[in-house]
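Undergrad: Everything below, folded, please.
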Amino acid sequence: MTTPAATPLPYAEFDGHPATEDDLRTAAFFGYGHFTAMQVRDGRVRGLGLHLERLDSANRELFELPLDGDPVRELIRHALRSAGTSDASVRVQGLRPPGAAATTVMVTVRGPARMDPRPVGLKSVPYARTAPHLKRPGEFGQTYYGELARRGGFDDALLTLPDGAVTEGAITNIGFWDGTSVIWPQAPALLGITMALLEQELPGAGVPSLRRPVNLNGLGAYRSAFVTNSQGMAPVARIDGTEFTVDEELMKRLAAAYEAAPRDIL
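TA: The predicted structure follows:
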């Protein structure tokens, strides 16, 4: 029996069928929507319930429609089968073109990815996302400031409010280490799935996890910092002119806490 060749990546499906030109045109022209991004390994995902909850909550807020988790899981499984892989970067996006009665679910499959673990430098920028609790495509401001940061010799941007309050990275959450506790900025920001899993797992690993206001003028109070997103985590070497200790032991403890979170079967 001949095994069919895997579909070349990246691969996309709309409501369970391979993307057509019309589908992709719709996604390009109507960017109003929401998404979640996940890493799939051996058909399993850490924090799957959090991803599905994020999609349902955002869909209700944007479109006043539920987005049930079971059909979404089947759409992800179908796209992975069609792509011929169980290890992948998967993005699930909800969109509703004008006049449509239901939410269209787009699932894209790319090769697996992992954040570069090398220490990063962040440039603070005066930018706050609209409705930051929602994960949405096409954020011009984040891309714009991220590119400016890279032109200035940094790896990415750090978003801040007018009073200097730290909120989040351009595409990451940020955490700080004061020597005894992990401190997450208490400010309007997206609750990333990796951040949520660390908040859940760190106390059981003997590491206090707290939310407190963090301001640019108070960064010197922290020994170390790190960023997280769906691809993993990395230490922060500097924010503007403030340098941080790259604490390898802290990063090992964070990684162990994250690895303790179970992978859920799709």
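Undergrad: C-alpha only now, for contacts and for neighbours.
TA: Noted.
Undergrad: If we go by neighbour counts, what in stretch 254-261 is buried?
TA: 254, 257-258, 260-261 (16 or more other CA atoms under 10 Å).
Undergrad: Quick one: the residues you listed as JSON lines, columns for distance to residue 180 and secondary structure too.
TA: Compiled in JSON lines, the buried residues of stretch 254-261 are given as follows (distance: CA to CA, whole Å; DSSP: H, G, I helix; E, B strand; the rest coil):
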{"residue": "254", "distance to residue 180": "13", "secondary structure": "helix"}
{"residue": "257", "distance to residue 180": "16", "secondary structure": "helix"}
{"residue": "258", "distance to residue 180": "18", "secondary structure": "helix"}
{"residue": "260", "distance to residue 180": "20", "secondary structure": "helix"}
{"residue": "261", "distance to residue 180": "22", "secondary structure": "coil"}
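Undergrad: Checking residue 251 next. Helix, strand or coil?
TA: helix (DSSP: H, G, I helix; E, B strand; the rest coil).
Undergrad: I'd like the buried residues of stretch 254-261 as CSV, with distance to residue 116 appended.
TA: Below are the buried residues of stretch 254-261 laid out as CSV (distance: CA to CA, whole Å):
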residue, distance to residue 116
254, 15
257, 19
258, 16
260, 21
261, 21
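Undergrad: Another for comparison:
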Amino acid sequence: MTTLNGQPVSPDDLFPLAATNYGHFTSMRVDPDGIRGLGLHMDRLVRDCKTVWGADLDPKRVRGYVREALTGRETPCIVRVTIYDPAVEMGHPADADQPQILVSVRAAGPVPAPPIRVQSARYQRDVPHVKHVGLFGALHARRTAQQAGFDDALFIGPDGKISEGGTWNVGFIDADGTVLWPDTRVLPGVTMALLKAHGTHRNTSITLDQAKTMQAAFATNTSIGVRPLSHIDDTELVIDHPVLTRLREAYLATPGETL
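TA: Below you'll find the model as predicted:
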């Protein structure tokens, strides 16, 4: 069941979200021991609510609605919290300043997830530091990649540097075993933040040609954890690098937080 402020949601409640596609969200994997990075997810919602709506968001209220939505649900699962204002209008979005809390739950995929093939694509998300619901460009790039025989798209910004994937951060492992993250405008991922507590990490500019010479590459988000990239375009990459294994193990060992 999907709820709005803890109550069953109606089609009329959802129509403004579908019609305007204006809002923001976070998705969290719920395992039997809780949610990895729960506090970071709440921080994201609070921060993005101020950016998108100019409003304060009570994380305790969010936790309460999520707790209610998960009652009786089997884990693992994915819970998504979307913040939007049912009063928003396309002609006057500035008039909407009373964001509400939409909670939905779906089944979770297996972790660790299998490797993926990605196709490079020239694209940069709007307002990339916000996890917003404007996914048309990202999903169009993903669809185009899948039609070409790949699993997803890897974005190359207007400066020619790699940024992120369709709905995930991307990391690379260099010859020294250092984990490299693109030093450009990307979504500050929760899973990425958790991984940075393990091993040696560095932010740096990475071109597509450089990416194809790395020891390994991986996608990461809350749903998939650490997922190796087996190919970037037609370049094959190692999927069983020891640093990848350590990162995956470190992520899976990260204790969950309870609501």
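Undergrad: Tell me the one of the buried residues of stretch 254-261 of structure 1 nearest residue 166 of structure 1?
TA: residue 254 (21.0 Å; CA to CA).
Undergrad: circling back to that earlier point, quick one: which of the buried residues of stretch 254-261 of structure 1 is nearest to residue 194 of structure 1?
TA: residue 258 (7.5 Å).
Undergrad: For that closest one, which non-adjacent residue is closest in space?
TA: Take residue 258 of structure 1 and drop its neighbours on the chain: the residue closest to it by CA to CA, 6 or more residues apart in numbering is residue 198, 5.8 Å away.
Undergrad: sorry, back to before: can you name the two of the buried residues of stretch 254-261 of structure 1 that sit furthest apart?
TA: Longest span within the buried residues of stretch 254-261 of structure 1, CA to CA: 254 and 261, 11.4 Å.
Undergrad: any idea which of the buried residues of stretch 254-261 of structure 1 is closest to residue 78 of structure 1?
TA: Distance to residue 78 of structure 1 across those (CA to CA) is lowest for residue 261, with 24.9 Å.
Undergrad: Just give the nearest non-adjacent residue to the counterpart of that closest one in structure 2, would you?
TA: By TM-score structural alignment, residue 261 of structure 1 lines up with residue 254 in structure 2. Distance criterion CA to CA, 6+ apart; nearest residue to residue 254 of structure 2, sequence neighbours excluded, is residue 36 at 6.6 Å.
Undergrad: The alignment partner in structure 1 of the one you found: neighbour count?
TA: For residue 36 of structure 2, the aligned residue in structure 1 is residue 46 (criterion: TM-score structural alignment). As a burial measure, residue 46 of structure 1 scores 23 neighbours (other CA atoms under 10 Å).
Undergrad: Please list all residues in contact with residue 144 of structure 1.
TA: With contact set as CA atoms under 8 Å, 6 or more residues apart in numbering, residue 144 of structure 1 has no partners.
Undergrad: Can you tell me how far the counterpart of it in structure 2 is from residue 125 of structure 2?
TA: Alignment note (TM-score structural alignment): residue 144 of structure 1 maps to residue 140 of structure 2. Separation of residue 140 of structure 2 from residue 125 of structure 2 (CA to CA, to the nearest Å): 12 Å.
Undergrad: how about residue 113 of structure 1, secondary structure?
TA: Strictly by three-state DSSP, residue 113 of structure 1 counts as coil.
Undergrad: what does it align to in structure 2?
TA: Checking TM-score structural alignment: residue 113 of structure 1 goes with residue 109.
Undergrad: quick one: that match and residue 223 touch, right?
TA: Yes - judged on CA atoms under 8 Å, residue 109 of structure 2 makes contact with residue 223 at a distance of 7.2 Å.
Undergrad: Which one's more surrounded, those two?
TA: Neighbours per residue, other CA under 10 Å: of residue 109 of structure 2 and residue 223, the larger number sits with residue 223, 21 against 13.
Undergrad: related to what we said a few turns ago, list the residues that contact the residue nearest to residue 258 of structure 1.
TA: 254, 257-258.
Undergrad: Pick the one among the residues you listed closest to residue 35 of structure 1.
TA: Closest to residue 35 of structure 1, out of all of the contacts of residue 198 of structure 1 and judged by CA to CA, is residue 258, at 22.1 Å.
Undergrad: And the match of residue 36 of structure 2, how far from residue 30 of structure 1?
TA: 30 Å.
Undergrad: How about residue 83 of structure 1?
TA: Distance from residue 83 of structure 1 to residue 30 of structure 1, by CA to CA: 25 Å.
Undergrad: what about these two, which has more around it?
TA: Comparing residue 83 of structure 1 with residue 30 by other CA under 10 Å, the one with more neighbours is residue 83, at 22 against 13.
Undergrad: returning to what we had before: now the residue nearest to residue 258 of structure 1: which helix or strand?
TA: Assigned by DSSP states H and E, residue 198 of structure 1 belongs to helix 193-201.
Undergrad: starting at the chain centroid, how far to that helix?
TA: 12 Å (CA atoms, centre = their mean, to the nearest Å).
Undergrad: what's the following helix or strand after that helix?
TA: strand 209-212.
Undergrad: Show me which residues of that next one are buried.
TA: Under 16+ other CA under 10 Å, the buried positions of strand 209-212 of structure 1 are residue 209.
Undergrad: That one - contacts with which helices or strands?
TA: Packed against strand 209-212 of structure 1 by the contact rule (3 or more CA pairs under 8 Å, 6 or more residues apart in numbering; DSSP states H and E) you find strand 182-185.
Undergrad: Tell me where the stretch 51-200 of structure 2 has strands.
TA: 77-84, 100-107, 116-122, 152-156, 162-165, 169-173, 179-182 (DSSP state E, counting those that start in this stretch).
Undergrad: Identify, out of these, the most deeply packed stretch.
TA: strand 162-165 (a mean of 28; mean count of other CA atoms under 10 Å).
Undergrad: Would you mind pulling up the elements that that one packs against?
TA: strand 152-156, strand 169-173, strand 179-182.
Undergrad: Out of those strands, flag the one nearest residue 188 of structure 2.
TA: Closest to residue 188 of structure 2 of those is strand 169-173 (CA to CA; 8.2 Å).
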